[in-house]
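> got a structure for you, letters missing:
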């Protein structure tokens, strides 16, 4: 590969590629690397320092049992966790079906017709609902009213988001006092409340509607198996968390949040929505609907910056429902409720006050002056309870609560025994008892044995293309190896089963892991402090911009609210800036794709008094090392602004340059890119934010943070103090095993791979941009625009044709329409790179056959791609190329990947939005 590029060594290549002005002088200051066995042993020791007692703390996080068949064949299966977001639906039909199961499950239980394909967590889902009701009802004005009995972390996240966007939030005891006076744009009710209280919110919902506001209900999904659905109660939006549907506690995440909406609101949904379209052969096929409308089309007009979901965890939750079915879910809910009933009866028999008579799984217990004592006694007996205040204790039951846990809790309060209760006992008011059906689709009653469930999961995974099949050369997405040794520790009980609000003394292993990882990330980026709380890149962007706003305000510069964003930037940048309360000003790009410094200078001068920041990606969004990055940073700093360096392309810098040293003040880092957390089919992601010391006081805080000094301040951007803590062992293991030399070599090999592909393909497809030394960084853009003009063959045609060659397509039309962005990463070997090059060269030859007039674009194998087994087996073949050319363009391959559907009509799907599972007969014979 080096020989093809004219270099003798990786060091020589990187010296030519990376501008000298940003090169770091010193080797990364990381511990000496260890081998896989040693790293695994260290992680086991860290997990062993956590003490996951029976989690009876509640507050939206519950003990649950992940069915072994789901754990082994989804959560721990690379066919599921190494897949990318299903933007190429023809090779994502398994994941899309699983997500449609998720949407159907949520829609059924909430009683609302349209649910999205998951959000990041319950707190951020509630914040998204706040902005949804405001944009959906443009006549509404005034405060967003939040139930005082909402989960405290939800209230905190909503307040963080609202403060940045200038929205007034009023917290009120809705059950007791009803809606406050004054104008309101929406109301959020917790159902059941954080205290466990169950009350009928219909009067509040009706009052909100009378005042031209929309109602959001944050609901416990398992509780909805016994409680009447929010939709039946009149809710416009339902939000919550699906964690207790088989997803481990993970010390707070990753978990799949959910949102469902009433008819007429579906096109306001944030995130992703799976619908049904038709393929080229007229058959039904799943796809993402309206998938780019928010950030990429609306940009600075967007009201959500969410560009990821929690697909892997949503699939786990959906398959939990498929595995148990409606009867099983109801029985789990019933058993959970009965445990709480027995606990309440035993406490009352012992003379202890249980505050609420109506509840599902959570009790608020009054013990004047004894709360700490009770919680301590329970902990000694193996149970975590919640100390609400000095006089009050919260207790929650779950699927995992056993008889001895209940007895330990009773005895901690001073009681002695538990009595049996009849199966018909219920502490739910009659008007709120569930009467509507749920999980009626056939998929939720078909797989009643592990054999059937295993085959269903396997069948779906075979319909998808993930890294276990071959390269996914997606520019900007860094689809690299997720090593098994990195993945295995997430299932260790010490990491998987710990409640996020467990006492600090029972989370010492997590504390050490987080401290070490934050320190390592600060070292490799050149920053002073890191917070790993943001649970997605979008949340990291928001946290970084909030830190900048906080810094300016603390300096008496509140008027600094202009965020400069290059025209080539990812759409989330503009959306994040707006959500942080900033005004977006676009900076032009030069012909070579770099930021136009003359326009930058002009914009900085124009907005000198109001300049807050610039958001810039480095290497550039165009995949090039720009020589001008230090000049850009200097110009912005001279005009009082801060420099936000988007960390999406850090895989091209690690070990060679540090954003915090060449001019950056803040960056977010995509751990699901550079640091090996898998994409999971579209989530989980982790987006830590790294800052220089002057911004450190404005990093995210959390009211339940184990460190008291990090409870007050900017506020949280995620529901849990450490975001998606459960998958941090993956990145910890990556850095621990690679060390300074390994991380640096990985960067060099990634750059080598991209330049090798660019060199090999340059005579067939022009490489649009190069940077320092005439080289690309870790990705390259192939320009098809002239070919499209001459032949009519589009990037979509090339992308779909690559499926026939056994590849996932590169990134299409980003950052430049009509192009393909290729990022091979350091994980692919030479044979796989050469296979990709050969496929692209063969496709180029097919384009020439269209150009020569041998085929029209419409009749070519490019336009008919991808080819299915069904078309191969058809009795008739009326195409101007033979069957072998269509289905085996690279020669016969016994391991060929076969898509189960032909090309899908995207426009049809957007015009005909279908949001629930179609009847099974719709897919008969496919």
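Now that the structure is in, tell me what you want to look at. Source: prediction; values computed, not measured.
> For the rest of this, base every contact and every neighbour count on C-alpha atoms.
Will do.
> secondary structure element for the closest residue to residue 214 other than its chain neighbours?
Leaving aside its sequence neighbours, residue 214 sits nearest to residue 186 (Cα to Cα, 6 or more residues apart in numbering; 4.8 Å). Per DSSP states H and E, residue 186 falls inside strand 184-191.
> and that strand, what does it pack onto?
With contacts defined as 3 or more Cα pairs under 8 Å, 6 or more residues apart in numbering; DSSP states H and E, the packing partners of strand 184-191 are helix 122-136, strand 143-147, helix 202-210, strand 214-219.
> if you set the cut-off to 6 Å instead, what comes out?
Helices and strands touching strand 184-191, by 3 or more Cα pairs under 6 Å, 6 or more residues apart in numbering; DSSP states H and E, are strand 143-147, strand 214-219.
> Residue 353 is nearest to which of the ones you listed?
In terms of Cα to Cα, the element of these nearest to residue 353 is strand 143-147, at 23.7 Å.
> got the contact list for the closest one?
The contact list for strand 143-147 (Cα atoms under 6 Å, 6 or more residues apart in numbering) reads 168-174, 184-189.
> Centre of the chain to it, how far?
26 Å (Cα atoms, centre = their mean, to the nearest Å).
> Buried residues, the helix or strand just after it. List them.
For strand 143-147, the succeeding helix or strand toward the C-terminus, using DSSP H and E, is helix 152-165. Buried residues in helix 152-165, defined by neighbour count with 16 or more other Cα atoms under 10 Å: 152-165.
> how many degrees apart are helix 152-165 and strand 184-191 in direction?
160 degrees (axes from the mean of the first three to the mean of the last three Cα atoms, to 10 degrees).
> Could you list every helix and strand that the helix or strand that helix 152-165 is followed by packs against?
The helix or strand immediately downstream of helix 152-165 is strand 169-172, counting by DSSP H and E. Under the contact criterion of 3+ Cα pairs under 6 Å, 6+ apart, strand 169-172 touches strand 143-147.
> can you give me the angle the strand it packs on makes with strand 214-219?
Strand 143-147 runs at 30 degrees relative to strand 214-219, counting by the same axes, to 10 degrees.
> Tell me what angle strand 143-147 forms with helix 202-210.
Going by the same axes, to 10 degrees, strand 143-147 makes 170 degrees with helix 202-210.
> try this one side by side with the last:
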């Protein structure tokens, strides 16, 4: 497929615009006028429609296929939330409209959405306050660590380290390092954090610990009460990576469990879009002692019921996003939470955990599961058995073979503590039929690979791009508009 520019045919038109009464020279200063044509393609309406329709068919999305990617999976995107976000009263707002007083009250509805979204997230997570400013999950992580740093600086604490378990999400160490901390890696024991190992690295220089609970193995951190006690003994804060909140939502409030900071991936738990570079949203919640350090501005409610943005927080970490974050994204999450209600959120959690355990049992004996016990929302299998056998099929080959059968590949080679890792997260929205078909296809791939290893090692064969030499592609990139 060529780019839209290569399909251009000189003289072809798709629309016939009305001739303007004035020329561009009459409307714009001379310094803003082009010296030559804009070089736009010449296409008919049908050319344009067909071009972009064909491009859309090359996209892989949850609307079309099963998406078992683990760790940071996009949930389904309910269409009613798109309708809510497209309401003219929201889409026509400008971020600098007046907030209060008489005829100037032009964005009270948006401010109310922001305020109520924060309150709902506080209730779900057991936190004192939330900010909606961060524009992605990793951005939320960084914001959370910056809040932790502001707390220690305000107290005069000389803290230089943040502990990151080897079962935490991969962006945790990066966020801590960007915030200026030395990262201390903590080895897990039997898949979870071991208090004895924590004791070896915990001292007065530790600012906090970043945990994913359940962790990337899909296992709940059963030593959490002891960990909280140990951290508080040295005034270290406990950070909750909320990417896996969909495994405990409605069952446990992380603030009640002792976490001081939490970031949420709205695409992971609250059904907002994900991927393609954004937009995203990574709201951050804090316990009461960290409220003064939240980013500005903050939405507050006056006694007369009006909402306004308060910038008067001298200990705040300041601005972390332009204006108020990605409003349209958390508007969708707000609609989703209201639609499900408390009971619906709990059902979503239960279904996510049930689906993961069902798929884990369906693959029993086919792939090794190093930590083979009841999991939460996801589990990590290993292709070590296949890689060591005569067929020499590895996790990468299995993932590529799944592409040929119409599935998105699972997460592979992460977490690093599992060799030949394949991480599966079926999510709460997939039917039993879909899970069974996926399991059947995966079992068939592995069975065929034992007889004919090239069936997996040579995959994918049926996609626009087949197996690449990934090292060569990264080191000798050739950019072209020909696909």
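Structure received. Just so you know, these numbers come straight off a predicted model, no measurement behind them.
> and the residue mapped onto residue 58 of structure 2 from structure 1, what does it touch?
In structure 1, the residue matched to residue 58 of structure 2 (TM-score structural alignment) is residue 463. By Cα under 6 Å, 6+ apart, residue 463 of structure 1 lies in contact with 93, 94.
> Residue 463 of structure 1 and residue 839 of structure 1, how far apart?
For residue 463 of structure 1, the distance to residue 839 of structure 1 equals 21 Å [Cα to Cα, to the nearest Å].
> Once you drop chain neighbours, what's closest to the equivalent of residue 87 of structure 2 over in structure 1?
If you follow residue 87 of structure 2 across to structure 1 using TM-score structural alignment, you land on residue 492. Leaving aside its sequence neighbours, residue 492 of structure 1 sits nearest to residue 47 (Cα to Cα, 6+ apart; 6.8 Å).
> sec struct for the one you found, please.
Three-state call for residue 47 of structure 1 (DSSP: H, G, I helix; E, B strand; the rest coil): helix.
> Touching, it and residue 494? I think so.
Yes: counting by Cα atoms under 6 Å, residue 47 of structure 1 does reach residue 494; the two are 4.3 Å apart.
> what packs against the longest helix anywhere in structure 2?
Identified as the longest helix of structure 2 according to DSSP state H is helix 327-362. Judged by 3+ Cα pairs under 6 Å, 6+ apart, the packing partners of helix 327-362 of structure 2 are helix 79-85.
> Mean deviation, the helix it packs on versus structure 1?
In the superposition with structure 1, the average deviation recorded for helix 79-85 of structure 2 is 1.3 Å (mean Cα distance after the TM-score superposition for structure 1).
> Residue 655 of structure 1 corresponds to which position in structure 2?
Per TM-score structural alignment, residue 655 of structure 1 is aligned with residue 250.
> Excluding sequence neighbours, find me the nearest residue to its match.
Using Cα to Cα, 6+ apart, the nearest residue to residue 250 of structure 2 is residue 346, at 4.9 Å.
> Count the neighbours of the one you found for me.
18 (other Cα atoms under 10 Å).
> Give me the distance between the aligned partner of it in structure 1 and residue 657 of structure 1.
Alignment note (TM-score structural alignment): residue 346 of structure 2 maps to residue 744 of structure 1. Applying Cα to Cα, the value for residue 744 of structure 1 to residue 657 of structure 1 is 10 Å.
> which residues of structure 2 does the strand holding residue 186 of structure 1 align to?
Going by TM-score structural alignment, strand 184-191 of structure 1 lines up with nothing in structure 2.
> Give the buried residues for that strand.
184, 185, 186, 187, 188, 189, 190, 191.
> Ok, stretch 50-57 of structure 2 next?
Neighbour-count burial for stretch 50-57 of structure 2 flags residue 51 (criterion: 16+ other Cα under 10 Å).
> what's the answer for stretch 110-123 of structure 2, then?
110-115, 117-123.
> Tell me which two in these are the farthest apart.
110 and 123 (20.1 Å).
> Among the buried residues of stretch 110-123 of structure 2, which one sits closest to residue 200 of structure 2?
Once Cα to Cα is applied, the member of the buried residues of stretch 110-123 of structure 2 that ends up nearest residue 200 of structure 2 is residue 122, at 33.8 Å.
> What residue in structure 1 is paired with that closest one?
Residue 122 of structure 2 maps onto residue 522 in structure 1, by TM-score structural alignment.
> and what of residue 206 of structure 2?
Using TM-score structural alignment, residue 206 of structure 2 lines up with residue 611 in structure 1.
> ok, how many other residues are close to that match?
What residue 611 of structure 1 shows, counting by other Cα under 10 Å, is a neighbour count of 27.
> which ones are touching residue 376 of structure 1?
So residue 376 of structure 1 contacts nothing (Cα under 6 Å, 6+ apart).
> Could you check which helix or strand contains it?
helix 371-380.
> So which bit of structure 2 is that helix matched to?
So helix 371-380 of structure 1 is aligned with nothing, judged by TM-score structural alignment.
> And that helix, what's buried?
371, 372, 374, 375, 376, 377, 378, 379.
> Over to stretch 364-376 of structure 2?
366, 367, 368, 369, 370, 371, 374, 375, 376.
> And for stretch 294-303 of structure 2?
294, 295, 296, 297, 298, 299, 300.
> Out of the residues you listed, which is nearest to residue 335 of structure 2?
Scanning these for proximity to residue 335 of structure 2, where the rule is Cα to Cα, the winner is residue 299, at 18.5 Å.
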